[in-house]
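>>> Sequence isn't available, so here's the structure alone:
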């Protein structure tokens, strides 16, 4: 039985939704917010919150140790491109971790952080552990059904999205009339969509897929 859980929070609403669900189950939530990413609104939904920079890995470990947290979840996007910003502080622990990676893809960085936490005796749980009611069912989720043109674009874009996901470049492509308008990379899905709108205007189709070996602990 989990009585207390650490929430390493990225951007968006996901961390808030997770915190609300966990607290409804009587679980104490200690959040670690990332200055460059996490909404201040999260403070209203957790028992306690700490703040740190995206490159302050040693501070993260210290917080978890002092709070005696044995289980954590990672919820919300963290734009790993921030680690390449010269104005972002990168501590020695993070520098060492990055320096020992074969590459600096998103999965490589987050996976290395997860392995470090596990090595320290902190279990990394699935971010959807309390959110089964929030997951969509298979099928159309909107009132508007896809027409023949959209279905053809979905089939066209899905193959491309699967290919880039397999290379860990991104998980989304945006197409229109079987023309690729944008391929997601380090900027993330939202920015890829905005870029596509500049070229395709209305009627664009966004296809997002899972990676071949997607880790549901921190990548939903």
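Cool, got the structure. Keep in mind that what you see is a predicted model, and the values were worked out from it rather than measured.
>>> Please count neighbours and contacts with C-alpha atoms only from this point.
Fine.
>>> which residues of the chain fall in strands?
Ranges of strands within the chain are 4-9, 28-34, 48-52, 71-75, 123-124, 172-176, 179-183, 205-208, based on DSSP state E.
>>> ok, structure two:
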């Protein structure tokens, strides 16, 4: 009998999709929803719903369920606070390690979180290990092939993302008319795209019709088990509102959540989606 995969579920549709995909393939799962983060429909059916401070209870739940692997998936809107730490001896015992993990950027945090699980004998796996069909393919995904101006913007935004990644800042950038107009920071991709829409509406960035490209890519040397760049239906809606021409994501190292709906919305809006093969246009 297979040992279940422990799913630590944050927010968004992706954890729901992955749990459904694994169950459809007969893979046993044990779902732990992060309180106030996981989607309500997932939290309602999860094996446990725990707050950030209940680390000890989390490890007990995984061990009692027979899990030997853990998948950390979904958005987290805030860094942990430990208001619920009182009474959870497992958290208190690990607190020095946890506090060290909170120092530094996103990559250092995620690396230390992985180490926390591995120290307890749990193997952390990623989406490429358990649901590779969700990864972005290479080449044209939908829409027209990027025209010359879009290709120029695509390549420029990709260079900007690489620089951002080196500094552990973000995974996305937008270029338009041969210049970078927005970089992703702690606010995330959605807020960055909303800024782009504001720039177009105010006339600070001028272009005729749809123009500009959003690029999302993994950071150089990123651990692909956690925090893969992701787009979904809302990304498409915000890109359309920002009057962009298209979106490029890194093939094999990025995710398309709700893939059918995401591609259908892009097609309907006349937006191209493109998978960068090894960081380059195929």
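Thanks, I have the structure now. None of the values given here were measured: they were computed from a predicted structure.
>>> what TM-score comes out when they're superposed?
Remark: TM-score between the superposed chains equals 0.85 [TM-score structural alignment, normalised by the length of the first structure]; 214 aligned residues with a C-alpha RMSD of 2.4 Å.
>>> between the strands of the first structure, which gets nearest to residue 20 of the first structure?
Among those, the nearest to residue 20 of the first structure by C-alpha to C-alpha is strand 28-34 (9.3 Å).
>>> other SSEs contacting that closest one?
When contacts are defined as 3 or more C-alpha pairs under 8 Å, 6 or more residues apart in numbering; DSSP states H and E, strand 28-34 of the first structure packs onto strand 4-9, helix 14-24, strand 48-52.
>>> out of those, nearest to residue 191 of the first structure?
Of all those, the one in closest proximity to residue 191 of the first structure, counting by C-alpha to C-alpha, is helix 14-24 (18.1 Å).
>>> ok, residues contacting stretch 24-38 of the second structure?
Outside stretch 24-38 of the second structure, the residues that touch it by C-alpha atoms under 8 Å, 6 or more residues apart in numbering are 2-12, 19, 22-23, 42-43, 46-52, 58, 62, 65, 67, 74-77.
>>> hmm, back to that, please identify the most buried of the strands of the first structure.
Among the strands of the first structure, ranked by average contacts under mean count of other C-alpha atoms under 10 Å, first place goes to strand 172-176 (a mean of 27).
>>> ok and it relative to strand 179-183, angle-wise?
150 degrees (axes from the mean of the first three to the mean of the last three C-alpha atoms, to 10 degrees).
>>> and strand 172-176 of the first structure, how far out from the chain's middle?
20 Å (C-alpha atoms, centre = their mean, to the nearest Å).
>>> re earlier: possible to save the helices and strands packed on strand 28-34 of the first structure as TSV with distance to residue 167 of the first structure?
Formatted as TSV, these follow (distance: least, C-alpha to C-alpha, whole Å):
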stretch	distance to residue 167 of the first structure
strand 4-9	26
helix 14-24	26
strand 48-52	31
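>>> for these, which one sits closest to residue 146 of the first structure?
Of those, nearest to residue 146 of the first structure by C-alpha to C-alpha is helix 14-24, at 27.1 Å.
>>> And the residue nearest the centre of the first structure?
Geometric centre of the first structure, nearest residue: residue 77, 3.3 Å, by C-alpha atoms, centre = their mean.
>>> The second structure: which residue goes with that residue?
In the second structure, the residue matched to residue 77 of the first structure (TM-score structural alignment) is residue 75.
>>> And residue 132 of the first structure, by the same measure?
With TM-score structural alignment as the criterion, residue 132 of the first structure matches residue 132.
>>> Next, work out how far apart its match and residue 255 of the second structure are.
Distance, residue 132 of the second structure to residue 255 of the second structure, using C-alpha to C-alpha, to the nearest Å: 9 Å.
>>> go on, residue 117 of the second structure?
Distance of residue 117 of the second structure to residue 255 of the second structure, given as C-alpha to C-alpha: 24 Å.
>>> With residue 32 of the second structure instead?
21 Å.
>>> ok, residue 44 of the first structure - how many residues close by?
Per other C-alpha atoms under 10 Å, the neighbour tally for residue 44 of the first structure reads 12.
>>> Name the residue in residue 132 and residue 255 of the second structure with the higher neighbour count.
Each of residue 132 of the second structure and residue 255 has its neighbours counted (other C-alpha under 10 Å); residue 255 has more, 26 against 13.
>>> mind listing the helices for the first structure?
14-24, 57-66, 92-99, 106-119, 148-166, 189-200 (DSSP state H).
>>> Now do the fifth one against strand 179-183: the angle between them, please.
When you say that, I think you mean helix 148-166 of the first structure. Relative orientation of helix 148-166 of the first structure versus strand 179-183 (the same axes, to 10 degrees): 40 degrees.
>>> check the fit of helix 148-166 of the first structure onto the second structure and give the mean distance.
Its aligned residues in the second structure lie a mean 1.0 Å from helix 148-166 of the first structure after superposition (mean C-alpha distance after the TM-score superposition for the first structure).
>>> Can you name every helix or strand that that helix contacts?
strand 172-176, strand 205-208.
>>> Please point out which parts of it sit buried.
Using 16 or more other C-alpha atoms under 10 Å as the test for burial, helix 148-166 of the first structure gives 150, 153-154, 156-158, 160-166.
>>> mind checking how far residue 38 of the second structure is from residue 73 of the second structure?
10 Å.
>>> Now for these two: what residues contact both?
Common contacts of residue 38 of the second structure and residue 73 (C-alpha under 8 Å, 6+ apart): 9, 10.
>>> just to revisit the earlier point, just put the strands of the first structure in JSON lines and tack on distance to residue 88 of the first structure.
JSON lines is the format used below for the strands of the first structure (distance: least, C-alpha to C-alpha, whole Å):
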{"stretch": "strand 4-9", "distance to residue 88 of the first structure": "18"}
{"stretch": "strand 28-34", "distance to residue 88 of the first structure": "12"}
{"stretch": "strand 48-52", "distance to residue 88 of the first structure": "11"}
{"stretch": "strand 71-75", "distance to residue 88 of the first structure": "21"}
{"stretch": "strand 123-124", "distance to residue 88 of the first structure": "26"}
{"stretch": "strand 172-176", "distance to residue 88 of the first structure": "27"}
{"stretch": "strand 179-183", "distance to residue 88 of the first structure": "27"}
{"stretch": "strand 205-208", "distance to residue 88 of the first structure": "30"}
